[in-house]
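In: below is the structure, and that's it, no one-letter string:
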């Protein structure tokens, strides 16, 4: 590792937006620690993709809501690459149902990963990210769109939008930025699963670009916030092609 190489931890890095972000950061020259919940094959593929681009990467299985697992994740980053400069917390789960029909076990699962996980990862990041670093959490444009059946998911991501600017202020004086990225409809399994082609087309028509986003669109925003975007801090960046 070169003396000036930065190291990023990317949770949810075995698929979707997390994987695209990990691959993009590797292309940008960062060593990448890919954290994943259970998709062993996807994690291996993500590491291989990062390495094909000339990057250095390792995969670590970790439950983001488990403080011991997250501590071990950061330990691995420090042991393998010397420290942590960027944390991209992309891990998340979604359960959809009208509020009157929502199974409270699903609510608890969403809360555990999306809210508790953000606290656990953010707490460790606040303790360990080096000066000049960046913490990037993930929200969703659904917090603005008020789509039926998304109440549990949107509520959990609204919590992320509350946590991020507070942490930014708590890190005053350390030259560490904290932001949230809020994608709109994006071509990942999290969004596409269970939706008809007609429904996906309706979502695509909602923004003036007339398409749904790609994981690479969102990874580009992550790359900016993880690198040159030093004057963007405490913000939620809506990456959604212009949907209201």
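Out: Structure's in. What do you need? Quantities reported herein were computed from a predicted structural model and do not represent experimental measurements.

In: make it CA atoms for all contacts and neighbour counts henceforth
Out: OK.

In: what helix or strand is residue 87 located in?
Out: Per DSSP states H and E: residue 87 is located in strand 84-89.

In: alright, now check it against this:
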């Protein structure tokens, strides 16, 4: 049954991506914030076809920067399904078939891993433009995906832009769970290490009852420098991810 389910879903996902391309050429939304709003609706459809049910806890961000832990390529689809964001992604994503083209239309800021200080001016300029879009800008400062065992130390580079632009910084945490006994969250939902994209996607699409919970926390107060800011942000994301946020301090926004 998993093989049949995977085949059926992948046909529907490809069909949706092709339909999105056609819709783009018909509507012609501008690249950037307008594109992010447009892609929001398509991400909701894609996540539904993939078979992920999601629940959002906390107040949705409306502007500024948002940082989150990072578990899978699925994270970007889920956050974009919740509300329009300007995303920050590794430069390799731009080359992914169809998906890379669509993310570019949404004004995604692409960052080259290990680019070093020579890339900072261009990245900071792109981030400043993203903040001016009027949408919240989401990035994953772990710099890689994980199996969910812990929140890795945050890379500090992108926190430069938060301080330079003086924008508020919110935290978020994403958790997956799985009722399907034939798979595991660590290997079949989280995408990390040396796992190849195509085989992992095939396994993911074969699963039933994949669930996600996105928790939005408050604003990180430390504003002195990027070292302090990144560490405070990591601590806050780690607390959200571990579920230590006091229940009375969060509001259930929507559940699916």
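Out: Structure's in. What do you need? Only a predicted model underlies this, so the values are computations on that prediction, with no experimental measurement involved.

In: where does the TM-score land?
Out: TM-score of the superposed chains, computed with TM-score structural alignment, normalised by the length of structure 1, equals 0.39; 146 aligned residues with a Cα RMSD of 5.2 Å.

In: helices and strands around the longest strand along structure 1, which ones?
Out: Counting residues, the longest strand found in structure 1 (DSSP state E) is strand 129-138. With contacts taken as 3 or more Cα pairs under 8 Å, 6 or more residues apart in numbering; DSSP states H and E, strand 129-138 of structure 1 sits against strand 84-89, helix 117-128, helix 151-170, strand 177-183, helix 215-226.

In: mind running it again at 6 Å?
Out: Helices and strands touching strand 129-138 of structure 1, by 3 or more Cα pairs under 6 Å, 6 or more residues apart in numbering; DSSP states H and E, are strand 84-89, strand 177-183.

In: mean neighbour count added to these, as a markdown table?
Out: Formatted as a markdown table, those follow (neighbours: other Cα atoms under 10 Å):
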| stretch | mean neighbour count |
| --- | --- |
| strand 84-89 | 27 |
| strand 177-183 | 27 |
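
In: before we move on, back to that, and for the next helix or strand after the longest strand of structure 1, what's in contact with it?
Out: Scanning forward in sequence from strand 129-138 of structure 1 by DSSP H and E, the next helix or strand is helix 142-145. With contacts defined as Cα atoms under 6 Å, 6 or more residues apart in numbering, helix 142-145 of structure 1 is touched by residue 154.

In: now helix 142-145 of structure 1: buried residues?
Out: 142, 143 (16 or more other Cα atoms under 10 Å).

In: what does stretch 144-160 of structure 1 give?
Out: 149, 150, 151, 152, 153, 154, 155, 156, 157, 158, 159, 160.

In: ok, back up a step: what angle separates the strand holding residue 87 of structure 1 from strand 177-183?
Out: Counting by axes from the mean of the first three to the mean of the last three Cα atoms, to 10 degrees, strand 84-89 of structure 1 lies at 30 degrees to strand 177-183.

In: contacts for strand 84-89 of structure 1, please.
Out: Counting by Cα under 6 Å, 6+ apart, 6-11, 129-130, 133-137 sit against strand 84-89 of structure 1.

In: that one vs strand 129-138, what angle?
Out: Using the same axes, to 10 degrees: strand 84-89 of structure 1 against strand 129-138 is 10 degrees.

In: now the element after strand 84-89 of structure 1, going C-ward?
Out: helix 104-111.

In: what's the angle from that next one to helix 117-128?
Out: 20 degrees.

In: how about helix 104-111 of structure 1: buried residues?
Out: 106, 107, 110, 111.

In: what helices or strands is that helix leaning on?
Out: Looks like helix 104-111 of structure 1 contacts no helix or strand (3+ Cα pairs under 6 Å, 6+ apart).

In: what about residue 50 of structure 1, distance to residue 128 of structure 1?
Out: 24 Å (Cα to Cα, to the nearest Å).

In: ugh, typo on my part, it should be residue 20 of structure 1
Out: Going from residue 20 of structure 1 to residue 128 of structure 1 by Cα to Cα gives 24 Å.

In: those two: who's more crowded?
Out: Between residue 20 of structure 1 and residue 128, counted using other Cα atoms under 10 Å, the more crowded position is residue 20 (24 against 16).

In: quick check, residue 241 of structure 2 in contact with residue 171.
Out: No - the criterion here is Cα atoms under 6 Å, and residue 241 of structure 2 misses it with residue 171 at 10.4 Å.

In: between the two, who's got more neighbours?
Out: Using other Cα under 10 Å, the more surrounded residue of residue 241 of structure 2 and residue 171 is residue 171, with 25 against 22.

In: for the helix or strand hosting the more buried one, name the packing helices and strands.
Out: Per DSSP H and E: residue 171 of structure 2 is located in strand 169-178. Contacts defined by 3+ Cα pairs under 6 Å, 6+ apart place strand 169-178 of structure 2 against strand 65-68, strand 210-219, helix 226-242.

In: neighbours around residue 50 of structure 1, how many?
Out: Neighbours around residue 50 of structure 1, by other Cα under 10 Å: 27.

In: name the element it belongs to?
Out: Judged by DSSP H and E, residue 50 of structure 1 forms part of helix 40-52.

In: now do the buried residues in that helix.
Out: 42, 43, 44, 46, 47, 48, 49, 50, 51.

In: for the fifth one, give me its contacts.
Out: By Cα under 6 Å, 6+ apart, residue 47 of structure 1 lies in contact with residue 57.

In: residue 182 of structure 1 versus that one, what's the distance?
Out: 25 Å.

In: nearest residue to residue 23 of structure 1 other than its sequence neighbours?
Out: residue 50 (5.1 Å; Cα to Cα, 6 or more residues apart in numbering).
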